[in-house]
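*Asks:* predicted model and sequence below, questions to follow.
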Amino acid sequence: MTPHSQFALLRSRRFLPFFVTQLLGAFNDNIFKQSLILVILFKLTVNADRDFLINLCALLFILPFFLFSALGGQFGEKFAKDRLIRAIKFAEIVIMLAGAAGVLFNNLPLMLAVLFAMGTQSALFGPVKYSILPQHLEEHELVGGNALVEMGTFLAILAGTICAGIMMAGSAYANWVASAVVVVAVLGFIASCKIPRAAAALPELPLDWNIFRQSWRTLKMGLGQRPAVSRSMVGNSWFWFLGAVYLTQIPAYSKEWLHGDESVVTLILTVFSIGIALGSMLCERMSGHKVEIGLVPFGSIGLTLFGLLLWWHSGGFPQDVQPHDWLGVLSYGQAWWILGSVMGIGLFGGFYIVPLYALIQSRTAAHERSRVIAANNILNALFMVVSAIVSILFLSVAELSIPQLFLVISLMNIAVSSYIFKVVPEFSMRFLIWLLGHSLYRVEHKGLDAIPEEGAAVLVCNHVSFVDALLIGGAVRRPIRFVMYYKIYRLPVLNFIFRTAGTVPIAGRNEDPLVYDAAFKKIAEYLRDGELVCIFPEGKLTADGEIDTFRAGVERILAENPVPVVPMALQGLWGSFFSRAPGKRLFRRIWSRVGLVAGAPVAPEMARCELLQVQVTALRGERR
């Protein structure tokens, strides 16, 4: 399958109308929300505490995610998603008409009620937003689609915030804001009318209108998924915990630590949003157009590192009589270190969050996907509320400074990530595989679309180095169960990867009959479950770079489990550090180019050792 840039999706009706719909929705939410905050701060004469009203706004927008996400998850399973999105977007027009009236008449209670209604609409839209992607996109497009959604969402948030500030600066702000929110809502509805049909996953699902009972059931369903999915939800929510802390503290940090005005807040928000967008875009290229959860530990490391750098470079910023504007801040070298740290947090946040969303979507059953995403949204909201409580405790009770708060949450990130990666070692295993494939080797792929997208198959390949399984596992989109010589299986460090990946250790029949028999039983079990099994029929690493005689183990496997056989060949690995080539040197072969080539599947009745050896040799060619 030829990889394409994720931007090609923007030319597809399967994706573009949905992308525009969700982008305009995020843009509109933030125009209204930011305008309301600025109205409270600068335009309205009110007797209530303005700080209380600002926090009330935050509560009113996030509360519906607790109350109605479960209902949105049920709707997403029971009804066709395209029709549901259009209904939600039509409701946005009605809500924004009320919001426009509130702005025009300076009616604060009405504007607060509209803000709650906006949060309700977003809570209902969230489960559909992420569950519709796997219905319209191919598996190899899922990471790119999520990357575009994340990029569009954060840029829309930024654009909405900036546009609200520009409109509120004028004397005719009410007319501008009222017109803008209604026009954008109408445009969002028009875009939603172009979304292709997305059938209901579980139309017979009975609706439970008890929002508290159903919220609890939905959360239990989400956290009761397989560990990779449930801990991905925790990791996803932890990202929103971190993001909420950073975004909430940026205004005060800009004022108190950079001695800046409002333009400095906008500058930092812009840099952070660009970082998220850039990380999301790079994620697809770095993941090889597949769901690569190995990027999650990479993103986590970056979040901690740049959080520590932000703390380190804060403090002692030059102060002037007047607050600095954004150009004044940029005239100091220290500001570039701070902005670089903010950019790094956003960039690695993109590496962290996109694979988690893609994993949740790809590994959840279609008839449960909307409700699992609803559970994720409930958990996100909970973590965001906890982030506010933690910030208050550290800043007000423990009397830490804002940079010290950044230090604490960066260290907390180490603890949370360590827990997730310990419970689901697949994250760490895939990270090591990804690291190997992007440091010592550059792996070129050819013909891998011959490997079936689903169902059982046996892959046979030549055996050149100790890391053959890692390179193949990192290149093939589907999980693979490898069969390898038990002494290689037991190698330190690599054993962790092999064990986590479900590798099958095997010994010679005369060497250890128990290991030998157990291996074939496990292989049969994997194939009955419809998985891919990869074997190295030579039974050992090559000692001279040439392909040795294929042993009869593959024929025994096929006699018991007649499945297709895909011949493959590794090219260019002989002489690398992990091969048995004499005189090899590690640094001479750093980032060396190797190839993985697959041929057409062979029917099980035709798959004899001699034929497979001839085909693997032909695929490898002269490049040992």
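*Replies:* Looks like it came in fine. Residues are numbered from 1 along each chain as shown.
*Asks:* hey, let's count contacts and neighbours off CA atoms from now on
*Replies:* Fine.
*Asks:* specify the local secondary structure of the residue nearest to residue 329 when sequence neighbours are not counted.
*Replies:* Taking CA to CA, 6 or more residues apart in numbering as the measure, residue 329 lies nearest to residue 335, with 6.2 Å between them; neighbours along the chain are not counted. Secondary structure assignment for residue 335 (DSSP: H, G, I helix; E, B strand; the rest coil): helix.
*Asks:* residue 335: neighbour count?
*Replies:* Taking other CA atoms under 10 Å as the neighbour definition, residue 335 ends up with a count of 18.
*Asks:* what's the answer for residue 113, then?
*Replies:* Counted with other CA under 10 Å, residue 113 comes out at 18.
*Asks:* buried ones in whichever strand or helix holds it?
*Replies:* Under the criterion DSSP states H and E, the helix or strand holding residue 113 is helix 108-131. Applying a neighbour-count criterion of 16 or more other CA atoms under 10 Å, the buried positions in helix 108-131 are 108, 110-131.
*Asks:* quick check, residue 146 in contact with residue 356.
*Replies:* No: using CA atoms under 8 Å as the test, residue 146 is too far from residue 356 to be in contact (9.8 Å).
*Asks:* I'd like the distance from stretch 235-246 to the chain centre, please.
*Replies:* Using CA atoms, centre = their mean, to the nearest Å, the distance from the centre of stretch 235-246 to the centre of the chain it belongs to is 13 Å.
*Asks:* this is the other structure I want to compare:
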Amino acid sequence: FLLLAAVAGFTADRFSKRTVMIWCKAAEVLIVLTALGAILAGNVWAMFLLLLMMGSQSAFFVPAKFGSIPEIVRGRLIAPANGLIGMVSMLAIIAGTWAGNVLYDLTTIPGQGLPGTHRWWISAVALLSMAAGGLAASLLIGQLPAANPQRRLSPEVAGETLRALGLLLSHRNLFLVALASSFFWGLGAMSQLMIDKFAQFDLHVSQAHTGPLLGILVFGIALGNGLAGIISRGTIELGLVPIGAAGIALNAVLLCTVPESSPDAPSAAAYWWTMFWLWMLGLSAGLFDVPLQAYLQKQSPPESRGTILAAYNFMAFGAILLASPISWILCEPLGLSARQVFVVSGIGTLAVLIAIVSKIPRQTMRLILEALIRLGYRVRIEGLEHFPRHGPVMLVANHISYLDGFLLGVLLPRRVRFIVYADYFAGWWVRWFAWLAEVIPIYPGKRSVVVSLCNAQEALLAGRVVGVFPEGTLSPDGQIHEFQPGFLRVIRGTEAPVIPVYLDGLWGSVFSRSDGRILWKVLRRLAGFRRRPVLIRIGPAIRDPQDAEHVRQAIIRLGQGQYQQQAQAHWEATTP
């Protein structure tokens, strides 16, 4: 992976990634056939050489595989695709490890010949079936054009590697993402070494019980990968990265709390607690890495995507190699136990977490808010096909509760900059939150209002989504009141469509003006807690609205459609 990273990147860019994957899988079949001959001949050096060839084949395969994802699926599916591939890959590692042990037992008689030579045909059938299956799967991939067919390879492999790393470094954000993902792989390699040491000297269990500990960690990563793909839902959810990092740090430290075990009487409780914390550690790691992989693939320039991914592979496997000497330094010269190394790893991940949050505070807060909202509300979004994926948008909605802006800002696929009265942001912590949400404040005074409206217009001209509640205040009775026309001035000359949005289900909630003081509403809500159903209905775009009443009536019609659906559902439920 290290020596051939640059050449593999060149191959993935110069030729069709489908072609590269097919040739790699064909080479895998030939290597497996040759390896069977080396095993039967008992030639250990040939086995080492073939193992090197298998690693070389993988070095060419990986950049083509991951680089092909953005070429096969649409942009909004890149993160879910990475989650699925990561989950399947980790499950394949578990299955392969188990199958390897089974094949060893079936083909080896202790003290009689080399391992694997007894009933060798069982291993031959299993390995050739897997290799042939991979080749057949690669042939099913659709045609993919070469990203950069004019590219030429430099004869200096070392120089080409440095150029690949330089290309990655020139894209600062991509380099930081590659660095974070490399940290993940290095930490994973160190965890593998420490799990073996932890099982031997802390849990005092046999080697047979060490395998399940590694397996549960990998299974956790697989589950985390799949969960990250589900949560992403059509976007690259970078907010998962700090949440995953926090989970890694916390669970690595919590491994230190596992009860000590005696060599004479190993503790079952200690073993099962270790299994649990390793599973949680793997789950967090899976959440951490999927968004990073998806970001690297989507944001890399198409003509050099293979090279950038190969440079990332060089960094990732470099980190894996560094895990061994770092583990040795921590355990031998410094004399740390496996428990203490896990704590050090957790503290190191905490530093990474702080660095990540400082780089992406908005994505982090957005995901936390979404989790809190979904904890208390069952939100359904209708008409999302009317919401433009690109370009300027003026979002206009009715105003039922203090939660309205959070719902739209967090759950819609694009970030919304709301026009808000500055009086709502008097406290320092509220001002910090306003900065995170990129609100456009309106200060008292005619001149200040004009300046705020101009700022909103500049946001539209920059292709952003601007949101407004034209009623100017919360509805006192749940009805849609008169709209102020200021938003019409904002859209003038921007060619931004007005997207009407109707919010339903929030009247009567804790954050609305219904049913008296908020304290009593909170107490009543806690007494009979259930997730409140909320509807966000998006209507068709309105181009050049006649006046504010035109937009208001469009939102009212969206609400009438909701009432009609509710009446129809009630009639169907009550009619025999």
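*Replies:* That came through, no problem. Computed from a prediction, not measured in an experiment: that's the story for all the values here.
*Asks:* which parts of the stretch 401-550 of structure 2 are strands?
*Replies:* According to DSSP state E, counting those that start in this stretch, the stretch 401-550 of structure 2 carries its strands in the segments 416-421, 440-442, 465-468, 498-504, 532-538.
*Asks:* cross-check the contact I'm expecting between residue 480 of structure 1 and residue 527.
*Replies:* No: shown here, residue 480 of structure 1 and residue 527 do not form a contact pair, counting by CA under 8 Å, at 10.8 Å.
*Asks:* find residues that contact each of those two.
*Replies:* When contacts are counted by CA atoms under 8 Å, 6 or more residues apart in numbering, residue 480 of structure 1 and residue 527 have residue 533 as shared neighbours.
*Asks:* ok so, going back, distance of the equivalent of the residue nearest to residue 329 of structure 1 over in structure 2 relative to residue 262 of structure 2?
*Replies:* Residue correspondence to structure 2 (TM-score structural alignment): residue 335 of structure 1 is matched to residue 271. Summarising the geometry, the distance separating residue 271 of structure 2 from residue 262 of structure 2, computed by CA to CA, to the nearest Å, is 12 Å.
*Asks:* which neighbours do the two share?
*Replies:* Common neighbours of residue 271 of structure 2 and residue 262, counting by CA under 8 Å, 6+ apart, are residue 203.
*Asks:* could you measure from residue 99 of structure 2 over to residue 105 of structure 2?
*Replies:* Applying CA to CA to residue 99 of structure 2 and residue 105 of structure 2 gives a distance of 10 Å.
*Asks:* I misspoke; the intended subject was residue 457 of structure 2.
*Replies:* Summarising the geometry, the distance separating residue 457 of structure 2 from residue 105 of structure 2, computed by CA to CA, is 72 Å.
*Asks:* aligned partner of residue 504 of structure 1 in structure 2?
*Replies:* Using TM-score structural alignment as the criterion, the counterpart of residue 504 of structure 1 in structure 2 is residue 440.
*Asks:* ok, now residue 189 of structure 1?
*Replies:* Aligned by TM-score structural alignment, residue 189 of structure 1 pairs with residue 135 of structure 2.
*Asks:* residues in structure 1 aligned with stretch 26-39 of structure 2?
*Replies:* Stretch 26-39 of structure 2 lines up with residues 90-103 of structure 1 when matched by TM-score structural alignment.
*Asks:* pull out the buried residues from stretch 224-235 of structure 2.
*Replies:* If you call a residue buried by 16+ other CA under 10 Å, then stretch 224-235 of structure 2 has these buried ones: 224-229, 231-232, 234-235.
*Asks:* stretch 602-614 of structure 1 now?
*Replies:* Along stretch 602-614 of structure 1, these residues count as buried under the neighbour rule (16+ other CA under 10 Å): 602, 604, 607-609, 612-613.
*Asks:* same check on stretch 350-363 of structure 1?
*Replies:* Burial within stretch 350-363 of structure 1, assessed by neighbour count using 16+ other CA under 10 Å, is assigned to 350-362.
*Asks:* adding distance to residue 270 of structure 1, write those residues out as JSON lines.
*Replies:* Shown next, in JSON lines, are these (distance: CA to CA, whole Å):
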{"residue": "350", "distance to residue 270 of structure 1": "15"}
{"residue": "351", "distance to residue 270 of structure 1": "18"}
{"residue": "352", "distance to residue 270 of structure 1": "19"}
{"residue": "353", "distance to residue 270 of structure 1": "19"}
{"residue": "354", "distance to residue 270 of structure 1": "20"}
{"residue": "355", "distance to residue 270 of structure 1": "23"}
{"residue": "356", "distance to residue 270 of structure 1": "24"}
{"residue": "357", "distance to residue 270 of structure 1": "23"}
{"residue": "358", "distance to residue 270 of structure 1": "25"}
{"residue": "359", "distance to residue 270 of structure 1": "28"}
{"residue": "360", "distance to residue 270 of structure 1": "28"}
{"residue": "361", "distance to residue 270 of structure 1": "29"}
{"residue": "362", "distance to residue 270 of structure 1": "31"}
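*Asks:* for those, give me a markdown table that also has secondary structure and distance to residue 588 of structure 1.
*Replies:* Converted to a markdown table, the buried residues of stretch 350-363 of structure 1 look like this (DSSP: H, G, I helix; E, B strand; the rest coil; distance: CA to CA, whole Å):
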| residue | secondary structure | distance to residue 588 of structure 1 |
| --- | --- | --- |
| 350 | helix | 33 |
| 351 | helix | 30 |
| 352 | helix | 32 |
| 353 | helix | 35 |
| 354 | helix | 35 |
| 355 | helix | 33 |
| 356 | helix | 36 |
| 357 | helix | 38 |
| 358 | helix | 37 |
| 359 | helix | 37 |
| 360 | helix | 40 |
| 361 | helix | 41 |
| 362 | helix | 39 |
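*Asks:* hmm, which two among those residues are most spread apart?
*Replies:* Greatest spatial distance among the buried residues of stretch 350-363 of structure 1 (CA to CA): 350 and 362, at 18.2 Å.
*Asks:* I appreciate the help and will end here.
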